[in-house]
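Colleague: got a structure for you, letters missing:
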């Protein structure tokens, strides 16, 4: 990566049995692709942190009573997207060693790192982050990884559609 902190515009998340890891294929703003390898250990630390933040965001939204938030979630769920394609020429692969996470009232930012210099960010609103969590959970299931990381009381409440 030439730039210090580039942004992923689109993600495709798949479990790769041969690696026993989840690969996040990301498209950068300039069209290049990046394959991020995420271990079960890293995800088991990241997922509860995301779900906790989503819960706090939901509680904040409930207190403000923002209209049409649920409709937006339904719209996003029904939008089909073309998966990120990995062509050998434009792919760089990273084993992600850490993830920084931050949020404001409406978005969560994940900064995937392989070193202090190599990092790439992904910013998602609540709906998109819930979609990614749904995909991650399906990947955990297909990998036969323990599902204890999916705190049912937090995750199911943050992804519920009324």
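Modeller: Structure's in. What do you need? No experiment lies behind these values; they were computed from the predicted model shown.
Colleague: can we go C-alpha only for contacts and neighbour counts from here?
Modeller: Will do.
Colleague: now the strands for this structure?
Modeller: With strands called from DSSP state E, the chain shows them at 5-16, 21-28, 33-38, 91-95, 98-103, 107-113, 119-125.
Colleague: would you turn those into a markdown table with distance to residue 79?
Modeller: Compiled in a markdown table, these are given as follows (distance: least, CA to CA, whole Å):
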| stretch | distance to residue 79 |
| --- | --- |
| strand 5-16 | 13 |
| strand 21-28 | 18 |
| strand 33-38 | 22 |
| strand 91-95 | 26 |
| strand 98-103 | 24 |
| strand 107-113 | 19 |
| strand 119-125 | 15 |
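Colleague: can the ones you listed go into a markdown table with extra columns for mean neighbour count?
Modeller: A markdown table is the format used below for those (neighbours: other CA atoms under 10 Å):
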| stretch | mean neighbour count |
| --- | --- |
| strand 5-16 | 18 |
| strand 21-28 | 22 |
| strand 33-38 | 23 |
| strand 91-95 | 16 |
| strand 98-103 | 16 |
| strand 107-113 | 20 |
| strand 119-125 | 19 |
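Colleague: Could you check the ones you listed and tell me which one is nearest residue 54?
Modeller: strand 107-113 (8.3 Å; CA to CA).
Colleague: And the closest one, what does it pack against?
Modeller: strand 98-103, strand 119-125, helix 126-143 (3 or more CA pairs under 8 Å, 6 or more residues apart in numbering; DSSP states H and E).
Colleague: contacts for the longest one?
Modeller: Helix 126-143 is contacted by residues 13-15, 17, 20, 22, 47, 54, 57, 72-73, 76-77, 106-108, 146-147, 150, 158-159 when judged by CA atoms under 8 Å, 6 or more residues apart in numbering.
Colleague: take a look at this one as well, against the first:
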């Protein structure tokens, strides 16, 4: 489904593409704060609870595994996924100095996420975050960008001290072996 088809199926809903996100664990709230800035420069703070993260991680990982295919029988699929994950995170680290974190002032645009919709599109995945007044913020990922975002989310899980059983073995084994 293309972005235009996605829009067509959501009549009367305004979609706001997200340009930049910053994730950080908030110990006081025991939640991950995702500060987002849309292409229209609107800013929103989305709260991701442990429950919500545990709900979205398996389908995100499944989407990633399916997008990368399991055709290469010469390499162990878990090893291939771990190597691709490392490459995506290294690429993100190289890009990071150019990125300006999203800093929000006040809490007028704060959303505690109770649902996140996912739509497969050619070349990636779109996450849809509900906003007020028939609006949804959209975050589109290529497989490489999804890997980077999952890597950041994983680090926030670790900072929170949340249980890691929701993460696939290929993801956690590369961390344990020092490949991060």
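Modeller: Structure's in. What do you need? Just so it is clear, the model here is predicted, and its values are computed rather than measured.
Colleague: circling back to that earlier point, which ones among the contacts of helix 126-143 of the first structure are found in helices?
Modeller: By the criterion of DSSP state H, membership of these in helices covers 47, 54, 57, 72, 73, 76, 77, 158.
Colleague: Skipping its backbone neighbours, what lies nearest the last one in space?
Modeller: Which is residue 158 of the first structure. Closest residue to residue 158 of the first structure apart from its sequence neighbours, by CA to CA, 6 or more residues apart in numbering: residue 55 at 5.4 Å.
Colleague: Give the equivalent position in the second structure for residue 148 of the first structure.
Modeller: Taking TM-score structural alignment, the alignment pairs residue 148 of the first structure with residue 165 from the second structure.
Colleague: likewise residue 133 of the first structure?
Modeller: Counting by TM-score structural alignment, residue 133 of the first structure corresponds to residue 150 in the second structure.
Colleague: So its match versus residue 108 of the second structure, what's the distance?
Modeller: To residue 108 of the second structure, residue 150 of the second structure is 27 Å away according to CA to CA, to the nearest Å.
Colleague: what residue is smack in the middle of the second structure?
Modeller: residue 149 (4.5 Å; CA atoms, centre = their mean).
Colleague: Excluding sequence neighbours, find me the nearest residue to the corresponding residue of the first structure for residue 21 of the second structure.
Modeller: For residue 21 of the second structure, the aligned residue in the first structure is residue 11 (criterion: TM-score structural alignment). Once flanking residues are discounted, residue 11 of the first structure sits nearest to residue 26: 4.5 Å by CA to CA, 6+ apart.
Colleague: before we move on, the earlier item: what two of the ones in helices among the contacts of helix 126-143 of the first structure are the furthest from one another?
Modeller: Pairwise distances across those (CA to CA) peak at 22.8 Å, for the pair 47 and 72.
Colleague: Please identify which of these two sits among more neighbours.
Modeller: Just comparing residue 47 of the first structure and residue 72: by other CA atoms under 10 Å the higher neighbour count belongs to residue 47, 18 against 11.
Colleague: As JSON lines, the helices and strands packed on strand 107-113 of the first structure with distance to residue 81 of the first structure would be great.
Modeller: Listed next are those as JSON lines, based on distance: least, CA to CA, whole Å:
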{"stretch": "strand 98-103", "distance to residue 81 of the first structure": "25"}
{"stretch": "strand 119-125", "distance to residue 81 of the first structure": "15"}
{"stretch": "helix 126-143", "distance to residue 81 of the first structure": "12"}
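Colleague: And stretch 44-59 of the first structure, what's buried?
Modeller: Counting neighbours by 16 or more other CA atoms under 10 Å, one finds that the buried residues in stretch 44-59 of the first structure are 46, 47, 48, 50, 51, 53, 54, 55, 57, 58.
Colleague: which one in the second structure is aligned with the first one?
Modeller: Pairing criterion TM-score structural alignment: the partner of residue 46 of the first structure within the second structure is identified as residue 56.
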